[in-house]
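Visitor: return a 3D structure for these sequence lines:
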Amino acid sequence: MDELVLRAQRFINTTYGGVSGIPTVEENGRTSWAVMYALTRCLQYELGIAGLSDNFGPGTLGALQSRHPRLDASTVPSANFCRIIQSGLYCKGYDGGEIDGRYNDRVSAAVRRLKADMGVAGTYSGDALTPKVFKGLLNMDPYTVVNNGSSRVREVQRWLNGRYVDRRDFFIIPCDGHHSRDVQKALMLAIQYELGMADGVANGVFGPGTRTGLKEHTVRVGTTGAWAQLFTAAMVLNKRDTPFAATFTAAHSETIEGFQLFVKLPATGIGDYQTWASLLVSTGDPTRRGTACDCVTEITPARARTLVAEGYKYVGRYLCNVPGTDLDKMIKPGELEVIASNGLRVFPIYQTYGGAASYFGHRQGTSDAYSALEWARYHGFKAGTRIYFAVDFDALDYQVTDNVLPHFRSIKSVMEEHGPSFHIGIYGPRNVCSRVGDEGLTSASFVADMSTGFSGNLGYTLPLDWSFDQISTITVGSDSGRIEIDNNIASGRDSGENSFAPPQVPDSGLDADFDMSRRAALLEDIQKYLVSKDIPEEGGSLPEDVVQPNSTTDAFNKIMGYDAVITRVARRLRIRKALLMCPLLWEVRKLTNLDSFADDGVAVYHTKGDWDPTDQWIKRDSSTGLGQIFAVTAINARAHAVRQGDIVASILDPDNDSHVWTVWKQLKGDDAFNIAAAAHTLIHGAHDVGIPRPGLDYSDEHTRRTLKRYRGFGDEAERDSHIQLGLYQVLEKHFAPLRGR
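Guide: Model prediction:
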């Protein structure tokens, strides 16, 4: 907590607490957007602006410019006006001079330092606070290097501020050593100003006027002045290891040659138009013709001939359609042979929806991985194929952290066990691809660079592992050979596939995703059946100190939330979905507070060096997670699955505490892992009791005995198995009609 930031927060609340439109801020001593927005509103109030807002926009800037173009000790209009300045300085990390309403020597020195850090001290000399500097004061932009920022990037940022801050639409950018959307726009504005564009014409967009102008400003060894500075600035912002300079040298030429090789441009070592474009905008020169493409349209023989004639070698096609939509984009029977016979190679793309952050997460990633593997094998893709999983939206950085990374962690987990011979790729904006690749979750990136306005593209460099770079949508060919494609540059990292195995058509008897319009009817039948077996909607015949947290409805809702995962696991292992769902639903419904006590005891056993050995709750293992599975049980079941060829994984030792703890944590914390472990436990249980492996035509008696073994041994397991068989039959009543759809 910063005591002086706390004083600034108290100043806001005390002085403006009764003013409509100025919210109370939390007094926590931490700078935040909420504090900066509040200070902006306080300033607007002091300026007499009606309709206070968080935005330090043209109205606020214009009012300052007309009334207070230079704020210093002799011109600051009031003590509270000065306190706003002082509060902003403290929130920005500068000495605000006690927030006493006096523009004293400390405030004067702080403003000078602020302008120097911004790079505008030469433009705005002295200690006066000018309108654009005030705007920069009341935001969260840093003006010193933070979070391992680059000093070279900061040099570029300060130069841009100092040279162009007096232009009408140029506002002070951060000087933190990090490239960003705002920095990218500032560089584009600078280029447009140097091209002679007037205020109001220059807009920071890579449009026709900018493209035409850059064609007349090739940079080569010996170029000096602003154009050399702008070009080397663009190099620095693209993470090229080169100095920002006013003269373009032979060393710069060598560095840009490396960049040209990286983005697949002719390695000339000069800053021609196409190199400018690749440095400035995600598409680069959008008129470049690539050697790869992707499309939603079937590649017929005529279309294949068109693509070959146009110079294309690789084509991306979709493994499946999106459920519930009319768009038919998936690979058609025989299409892969057409592609290969015409000398083309294909790379597969998996995308159902993927157009919002809410789609992505552990659960969906698990489902997508199983589904993609099934579709890849259905079409005949062989070992070594890379499948590109799509992230088709402008994911902000926190959404990558919270949604996309967990999604791909689950994809990798499933692929490693069920499709280790397949490689994982990603389609998405630059930042998404880079972050997922940097974590080792993918091996190549198909970059959605055509979306130039995406925040995940602006200010981010092309991923180091890029394989295809999507830069434009074009139409080629005529008549029956006419086809619309996305035109892609190929790096050579992925050469696609041109040889295919016989398609593995899924058995028509495999289960399908549940039709959620029938959800209420299924729940009603489950409730009626369980009540008939003396299992009420809530609670049960248990001692008073034993609490069951889940009702039948709670358990049903939780398990149905995993319907897609349960379906994919059942399909992959060729078992009945009802057989897997039955013990999961049963265990969640039967969960009690005693299970939580047991879980806590396992955590104590494995993490605390000093515990009471007489404590009955402290043990090395307990049944945990959705399916209430012991780690030892899961280890043995997974070992059996490895030996049977169902998964590829290391065989762990059930007598090794470290192995038990590792698996136990997965069972407890990863529901998808627990679901798969439940399936393996059912299969291993059947083996244990000497009956056939669960399959699609399993008898009722074998089903009952498998469910009994899942519960254990003895009278309770025997009794429960008969009740669970009935529950299985209720589920089958609703699942069977959906097969083969």
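
Visitor: from here on, just use CA atoms for contacts and neighbour counts.
Guide: OK.

Visitor: how many neighbours does residue 409 have?
Guide: By other Cα atoms under 10 Å, the residues close to residue 409 number 20.

Visitor: following the strand or helix carrying residue 408, which helix or strand shows up next?
Guide: Residue 408 is part of helix 405-418 when elements are defined by DSSP states H and E. Moving toward the C-terminus from helix 405-418, the next helix or strand (DSSP H and E) is strand 423-428.

Visitor: these two touch, right, residue 266 and residue 259?
Guide: No - contact criterion Cα atoms under 8 Å: residue 266 and residue 259 do not qualify, at 10.0 Å.

Visitor: who has more neighbours out of those two?
Guide: Between residue 266 and residue 259, counted using other Cα under 10 Å, residue 259 has the larger neighbour count: 21 against 12.

Visitor: and this one, so I can compare the two:
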Amino acid sequence: MADEMVVRAQRFINTTYPNMLGIPPLEENGRTSWTVMYALTRALQLEIGISSLSDNFGPTTLNTLKSKYPVLNAGTVPSANFARIIQSALYCKGYDGGEIDGKYNARVAASIGRLMSDMGVQGSFPDSGSLYPKVFKGLLNMDPYVVVSGGSASIRSIQQWINGRYISRADFYVVACDGNHSRTMAAAMLYAVQYELGMADGVANGVFGPGTQAGLKDHTLSIGSTGTWPQLFSAAMILNQRPGVAFSGSFDSSLSSATSAFQDFAKLPVTGRGDFSTWASLLVSYGDQSRSGEACDGVTTITAARAAALKAQGIKYVGRYLLNPSTTSLPEKEIQPGELKTIADNGLRCFPIYQTYGRDADGFKYPAGAADGLAAVNAAQRHGFKNGARIFFAVDFDAYDYEVTDSILPYFKGVEDAMALSGNPYRIGVYGPRNVCIRVSEAGHATASFVSDMSSGFSGNYGYPLPPNWAYDQIVTKTVGSGSGSINIDIDIASGRDTGENSFNPSVLDSADTAFDGAYYPALRSDTSSYMRSIGFPDEDSNRIFTHSECLETIMSHDELITDLSHTFSMRKALIQTSAYWEMRHYDAVDLAVDAAVVYYHTGVGGGVISPVRDSSTGIAQISGEVGIRAWNHCIAKGFVTGTTLDPAKDADIWTMWHRVNQDNAYAVRTVSLIHLWDAGGKPGGKNPPAGETVMRPMSLGYTQSEIFQVLRRYQGWGDEAEEHATKRMGLYQLFEKYNGLSRM
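Guide: A predicted model of the protein is given here:
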């Protein structure tokens, strides 16, 4: 809803400072936003004589304000426009700003007083009706100073207390008093600890460094402790959402009991005292990094010597990766042949981790989750994990809350649906920052969390408690062992909610594809139907020519040919099956009309409402004459096949190839495999992206997931649509590969 006084504030900025603030005119919509606050900040900078304007109310703005106008009130405000900036900002924060008439009157003074009271700093300045520089800084942002939705009064009281106690310190600024823990509040707590330890301004920096740690070791709290330290400790407990804790300056039996409960939950020594390890776990996500963890994860093969080193370190559980998306880095990241047996034989247990790249939100959507869920099942079964193991799917980046909503949750729904489609052979876990783990688990998509607490700077860790279902808590990287037993690992605290696996089925080595076992056809048909429906393709669609069954039957009727092509080119059958099925499934009425136009162009027969067209993607695999020619020419030149090269510049040759892929399904299927070889070769002579397609390593049965994705993407072309479709095809690929794999056994 538009606020008329905010409209007036926006209009004041637009009319008073036209083309003067270095920003476009504000939309006069009556809605408060960072854009409006930035404009007011720039206007303030202009009024106090700063020539280089910016959105940031930084040190230059603050120090200039302190120097020129250390106290602003009716007697000191320098101009009407200066006063209007204050009045406009008050309305944007929800306070009465008078009439935006340039007068610092009693209404404005009263609102400044209420603002300072809401901030908790009213007792920290001489006059509650005057505006001071740090309060002005807090006025020109979007931080609330009243409890907002989801906030708590107890946390707000802590925020107000910390503001009032430390506002006079040089590097401390007003924090929001909205009743919610946050990154800013977590940093403020560290500043508070450092101030209480006696660190001078300029030394205190909000970092949990050696000086802070050493100081906390000298401030263990126990029953009977009183003063500021119990206040800080109880505040930290409340901020970590520990139940039944009161914000208090007394460490009493109730706080001791709550401390014991937290220590037990976080797997700390249960002492009931506010000792260093407990302080550390409350203040930073990784806690006391000198702790010994019973679990670890790493990218190095576990040999017998390394297993002995891990056991000597007290390790019981080892996290290892089901796949390695790279062909050039971390060669031992994926579980190696025989490694799980070595782990079990040496008395260790293994928990599997699934991660491709996943370094930003773009890689996390429903189709990607469905594809990864299927890929994880295939990989886990190939390595020998028995039913019931829990796979931790990784979100290895600092996902903001909106990205969790928009991308991560749909991704895990895809994983969950893929696991159900596979018969739920494995349980689902989530690896990531605290907020990711909490929200994925609360949505019901994961049963346990592996928390990336070592990344303490992640916004998803700052201000969030340890998830209730945490299984592993990653806290530090270190090297253990020596000689052949030396291994670099991430140390993880184990809660006991997951204990990994110590018994495995025999691993299944990569082997050549074989003829499809027809006994699996009903299951393949059902699973591919379910998957395609999950991404928006009903079995029968009036917009498309072929049904699901017709497409699958057509592709599988060429199984003998596809098996032969797989052997000849060291290419997984699933690559050929996926591309052919996907393209046939997309064939629609528009394609038929364009086909007729191509026939008319070359023969003069037919025609219709579409103008003559020289070439188009056609046939069950949607191959154009030009693409077919270039793929065949490339493969002939490389010696993959024999035949006569054609010229894509000649109409007769375009027609020859187009007619073949349109009329001869077997020829089209064969051409799919050649297009994949051409794609892997960099698509020489084709329509490439600006920098050209890279040359991939030679086609191999051992292509990684990223290489498979590239081949599927290149079949369609370049750009966002090709990327999106390739992501969806990956799930289809995994289903074909699942049943091809069963046929190989």
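
Visitor: TM-score of the superposed pair?
Guide: The TM-score (TM-score structural alignment, normalised by the length of the first structure) is 0.73; 560 aligned residues with a Cα RMSD of 2.4 Å.

Visitor: re the thing from before, now for the helix holding residue 408 of the first structure, which elements pack on it?
Guide: Contacts defined by 3 or more Cα pairs under 8 Å, 6 or more residues apart in numbering; DSSP states H and E place helix 405-418 of the first structure against helix 362-379.

Visitor: where do the helices of the stretch 551-700 of the first structure begin and end?
Guide: Assigned by DSSP state H, counting those that start in this stretch, the stretch 551-700 of the first structure shows helices spanning 552-560, 563-573, 577-590, 593-607, 631-643, 657-669, 671-688, 700-711.

Visitor: flag every buried residue along the helix or strand just after the last one.
Guide: I take that to be helix 700-711 of the first structure. Past helix 700-711 of the first structure, further along toward the C-terminus, the next helix or strand under DSSP H and E is helix 714-735. Buried residues in helix 714-735 of the first structure, counted by 16 or more other Cα atoms under 10 Å: 717-718, 720-728, 730-732, 734-735.

Visitor: could you do stretch 156-176 of the second structure as well?
Guide: For stretch 156-176 of the second structure, by 16+ other Cα under 10 Å, it's 156-164, 166-167, 171-176.

Visitor: skip the chain neighbours and tell me the closest residue to residue 32 of the first structure.
Guide: residue 140 (7.1 Å; Cα to Cα, 6 or more residues apart in numbering).

Visitor: brain fart, residue 434 of the second structure
Guide: Nearest to residue 434 of the second structure is residue 461, by Cα to Cα, 6+ apart, at 5.1 Å.

Visitor: any idea how far the aligned partner of the one you found in the first structure lies from residue 10 of the first structure?
Guide: Counting by TM-score structural alignment, residue 461 of the second structure corresponds to residue 457 in the first structure. In this view, residue 457 of the first structure and residue 10 of the first structure are 40 Å apart by Cα to Cα, to the nearest Å.

Visitor: who's more crowded, these two?
Guide: residue 457 (27 against 19).

Visitor: hang on, that one packs against residue 434?
Guide: No - with contact defined as Cα under 8 Å, residue 457 of the first structure does not count as touching residue 434 (10.7 Å).

Visitor: any common contacting residues for the two?
Guide: Taking Cα atoms under 8 Å, 6 or more residues apart in numbering as the contact rule, residue 457 of the first structure and residue 434 touch no residue in common.

Visitor: just the strands in the first structure please.
Guide: Secondary structure of the first structure by DSSP state E: the strands cover 292-294, 314-318, 345-350, 386-390, 423-428, 444-447, 466-476, 483-490.

Visitor: got the contact list for the third one?
Guide: For strand 345-350 of the first structure, the external contacting residues (Cα under 8 Å, 6+ apart) are 313-320, 336, 339-340, 372, 376, 385-390, 495-498.

Visitor: where does that strand end up in the second structure?
Guide: Using TM-score structural alignment, strand 345-350 of the first structure pairs with 349-354 in the second structure.

Visitor: off-centre distance for that stretch?
Guide: Stretch 349-354 of the second structure has its C-alpha centroid displaced from the chain centroid by 20 Å (Cα atoms, centre = their mean, to the nearest Å).
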